[in-house]
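J.: Next input, structure requested:
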Amino acid sequence: MKNIHILDTKVLSDNWYTLKKVSFEMTGTDGAKSILEREAYDRGNGATILLYNKDNQTVVLTRQFRLPTFINGNDTGYLIESCAGLLDQDNPEDCIRRETEEETGFRIEQVEKVFEAYMSPGSVTELLYFFVAAYSNDMKLHDGGGLEEENEDIEVLELPLEKALEMMKSGEIRDGKTIMLLQYAQLKGLML
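T.: Predicted coordinates for the structure are as follows:
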């Protein structure tokens, strides 16, 4: 294990989330010490979920605009994703229940945590908690779409799992968390 000592932290931006420049000393495996600087974007931790229906062999996903993808060449900027949100002050389970209802319109009670992962550890501090949950039509309270006060404009998609897997292969689905959950559903046989 490398010894890390933080030497200095400067806040570069505290607008949407917090971007920090961190200077630190690191002792390598050979015992040599190096002083390095890195930037880290702190947006808090989050949770994501794949809703699945065994009877209908379907999953619920969302589509919404993501500026960074647009800047990086995604022609429309819209991504198909699993429902997700930041924890804020909630624990991961309460967060994902809240986000599921806000974004998809489904009220779910039983969620299963399947794993957690850092999605972009070279620059973003976020730890993402991954969940799956069964859903049925009687759990639908409203159309979903997100919160107006958060300027969310989310389209809810109910797709056959097989179609979602094909969309992943064709590049129509390119969101990392969604790909991980779809592969989890396939590997674990959630629809069996």
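J.: drop to CA atoms for contacts and neighbour counts, all remaining ones
T.: Fine.
J.: Could you check how far residue 163 is from residue 61?
T.: 12 Å (C-alpha to C-alpha, to the nearest Å).
J.: Counting neighbours, go ahead and name the busier of these two.
T.: A count of neighbours by other C-alpha atoms under 10 Å puts residue 61 above the other of residue 163 and residue 61, at 24 against 12.
J.: next up, for comparison:
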Amino acid sequence: MKNSIVDVRIVVDGWMKVFLADVKSATGQLFTRHIEHHGDAVAVLPYDDERRVALVISQFRTPVEHVSPGADNIIEPIAGVNDDGDAEACARREAMEEAGVRLGTLEKVANCWSMLAVSTERLVLYLAPYRAADRVASGGGLAHENEDIDVNEMSLATLADHVRTASTVDMKLLALVQALQIRRPDLFTPKPA
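T.: Below you'll find the predicted structure:
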């Protein structure tokens, strides 16, 4: 016998939902766990292998400010909630909204649980090659969502150094930069003359 959910009740119903689940252990003990649900998500790291740069964003994050007042905005990959169930379409839409970049090929890295102890969110991670000509808009996010996103084109060497040395780093960015380093180590060495 293994643990099983006996009952689930909703305690918050808004942009996200929070449930309380009563769980029965294999030994018959009852206990309660929280479940947070806001849907699945995607994250994408566009990179230009000719210029050896990547597009990253930063924006004010209320939870970060709450626990680290005055902290700088953390560098992140482009990301968003996958409302319609099509992860690739969501990645392309978010890339245009947040960074003004049109993406073609998407290289799937992983489909992973972001915080499996508390959240139902599954996160699909992508790498995406792009060229300077694919930057067709300014990005910055959607005004009605108050995103106010800063878009930065950062050298891959600087980005890898940031991931390696920063005291705090976004988990999605860490995974995507490391995946790119594994798949394309040539992009992180000096460019041949």
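J.: Check the secondary structure at the residue nearest the centre of structure 2 for me.
T.: Residue closest to the mean C-alpha point of structure 2, counted by C-alpha atoms, centre = their mean, is residue 43 at 4.0 Å. When classified by DSSP: H, G, I helix; E, B strand; the rest coil, residue 43 of structure 2 comes out as strand.
J.: List the contacts of it.
T.: Counting by C-alpha atoms under 8 Å, 6 or more residues apart in numbering, residue 43 of structure 2 touches 77-80, 91, 123-126, 172.
J.: Inside strands: which ones of those?
T.: If you go by DSSP state E, the contacts of residue 43 of structure 2 have 78-80, 123-126 in strands.
J.: Structure 1: matching residues for stretch 129-137 of structure 2?
T.: Aligning stretch 129-137 of structure 2 against structure 1 (TM-score structural alignment) gives residues 134-142.
J.: What residues does residue 110 of structure 1 make contact with?
T.: Counted by C-alpha under 8 Å, 6+ apart, residue 110 of structure 1 has contacts 133-134.
J.: Now which residue in structure 2 aligns to it?
T.: Matched across to structure 2, residue 110 of structure 1 falls on residue 105, judged by TM-score structural alignment.
J.: Pretty sure that match sits in a helix.
T.: No: per three-state DSSP, residue 105 of structure 2 lies outside any helix segment and is coil.
J.: Distance check, it against residue 142 of structure 2.
T.: The value you get for residue 105 of structure 2 to residue 142 of structure 2, if C-alpha to C-alpha is used, is 24 Å.
J.: So which residues of structure 2 form helices?
T.: With helices called from DSSP state H, structure 2 shows them at 62-67, 87-99, 156-165, 171-183.
J.: Done for today, thanks.
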